[in-house]
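A.B. asks: Got a sequence here, can you model it:
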Amino acid sequence: MNITHTELDLRERGAIEDMLNAKGPVTRIAAEIGRHRSTVYREIKRNYFDDDELPYMNGYYGMIAQREASGQHTRRRKLIRLEELRAYVIAQLTISWTPEQIADPLAYNDLSDRVIHETIYAYVYSAESQSE
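C.D. replies: Below you'll find the model as predicted:
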C-alpha cells in the first residue's frame, strides 16, 4: 500500500468552511472531502480565527487557510529565502560538488545558516531553480 501525503487544496478548504458554517460535524466533513477526521480537526485547529475584540468574526476561513499554507511552503524553503546561502550552494554545484558535500558542516565557509542535502536536492528539482 502506497500512501502519499497530499495537502488540502482550496476546494477542500472551502468545503470545510461551508460545512462548518452549516454546523456539520467534523466526521461528516471528513467523509465528504475524502480525508481522515484527524486531518480535518488539525486543519481547523491550525487555521481557526479567534479574536476577543471581534468575536463575530471568529471562525474558519478556507481562503485565508490556503494563503497561510502557501506562505508556509515559502518559509520552509530555505534556499529560496536566503540569497547568500543559495548563491553558495549554486556556486558549489557549478564546480561539481554533490549536495552531500555542500551540506557537510566541515565544508562550510563562514555561513551561519546550515542546509541539508535533501533541501539542496529539493531546490535543484524545483521550479524556482529551473528559472535561474
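A.B. asks: only C-alpha atoms for contact and neighbour calcs from this point on.
C.D. replies: OK.
A.B. asks: which secondary structure element contains the residue nearest in space to the middle of the chain?
C.D. replies: Residue closest to the mean C-alpha point of the chain, counted by C-alpha atoms, centre = their mean, is His73 at 3.2 Å. Using DSSP states H and E, the element containing His73 is helix 62-76.
A.B. asks: to compare against the first, here's another:
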Amino acid sequence: MPLCYSQLTLSDRRRLHQLVERKVPVGEIARQLGRHRSTIYRELKRNTFHDAEFPEYSGYYSGIANDISKERRRRLRKLSRHPQLRELVIEQLKALWSPEQIAGRLLADGVSAVRVCTETIYRFIYGKEDCALELF
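C.D. replies: Predicted coordinates:
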C-alpha cells in the first residue's frame, strides 16, 4: 500500500467495478488495488448508484462513481462557490490577517451570511488551485 494518500482514479474505479461484478471479497480487492480495505468499503458506500424507480439498475458503476466523487469534491469548495466571500478573504489575507482573525471577524461582524472556518481558509491558501495567488 502507498504511504501517501491519493484519490482513486477512474482506472482504479474501473478495476474495482470489474472485481465487484466478479464478487471478489473486499479484502482481495483492496490487496489488488493496493489500498486499505476501509477505502474500498468507503468507496462502495459513497459512490454506489441507487435508483428508486428501477432498483435492478442500482449498483457500483465506475463512470457514475467517478462523477459522484467529482461532484462531492466540487461542492466542498466553499470559497469557490461564493466569490464575494473569496474576495473578502483574499483582501484580508493580503492585509496580513491570520485565518483565525478572518474567521472570527466574519462571524462577529456578520459580514457574510456564509460562515467560514479557519481550516477552510488554510485549505484555500495551500490548495493546488489557489497556490498561484501566493497567499501563504
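A.B. asks: thinking again about what came up before, could you list the residues in contact with the helix holding His73 of the first structure?
C.D. replies: For helix 62-76 of the first structure, contacts defined as C-alpha atoms under 8 Å, 6 or more residues apart in numbering pick out 9-10, 13-17, 47, 80-81.
A.B. asks: hang on, Tyr121 of the first structure in a helix?
C.D. replies: Yes - counting by DSSP: H, G, I helix; E, B strand; the rest coil, Tyr121 of the first structure is part of a helix.
A.B. asks: Could you identify which of the contacts of helix 62-76 of the first structure has the most neighbours?
C.D. replies: Ile16 (24 neighbours; other C-alpha atoms under 10 Å).
A.B. asks: Need the counterpart of it in the second structure.
C.D. replies: In the second structure, Ile16 of the first structure lines up with Leu16, judged by TM-score structural alignment.
A.B. asks: SS state for that match?
C.D. replies: Secondary structure, three-state DSSP: Leu16 of the second structure is helix.
A.B. asks: if I pick it, what's in contact with it?
C.D. replies: Applying C-alpha under 8 Å, 6+ apart, we find Leu16 of the second structure in contact with 29, 33, 62.
A.B. asks: Thr119 of the first structure now?
C.D. replies: By C-alpha under 8 Å, 6+ apart, the contact set of Thr119 of the first structure is 77-79.
A.B. asks: Please check these and keep the buried ones.
C.D. replies: The neighbour-count test (16 or more other C-alpha atoms under 10 Å) marks 78-79 as buried among those.
A.B. asks: circling back to that earlier point, mind putting the contacts of Leu16 of the second structure into a markdown table with distance to Leu96 of the second structure and neighbour count?
C.D. replies: Converted to a markdown table, the contacts of Leu16 of the second structure look like this (distance: C-alpha to C-alpha, whole Å; neighbours: other C-alpha atoms under 10 Å):
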| residue | distance to Leu96 of the second structure | neighbour count |
| --- | --- | --- |
| Ile29 | 48 | 21 |
| Leu33 | 44 | 16 |
| Ser62 | 44 | 22 |
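A.B. asks: And the helices in the second structure?
C.D. replies: In the second structure, the segments counted as helices under DSSP state H are 10-21, 26-33, 37-47, 62-75, 78-81, 83-94, 99-109, 118-126.
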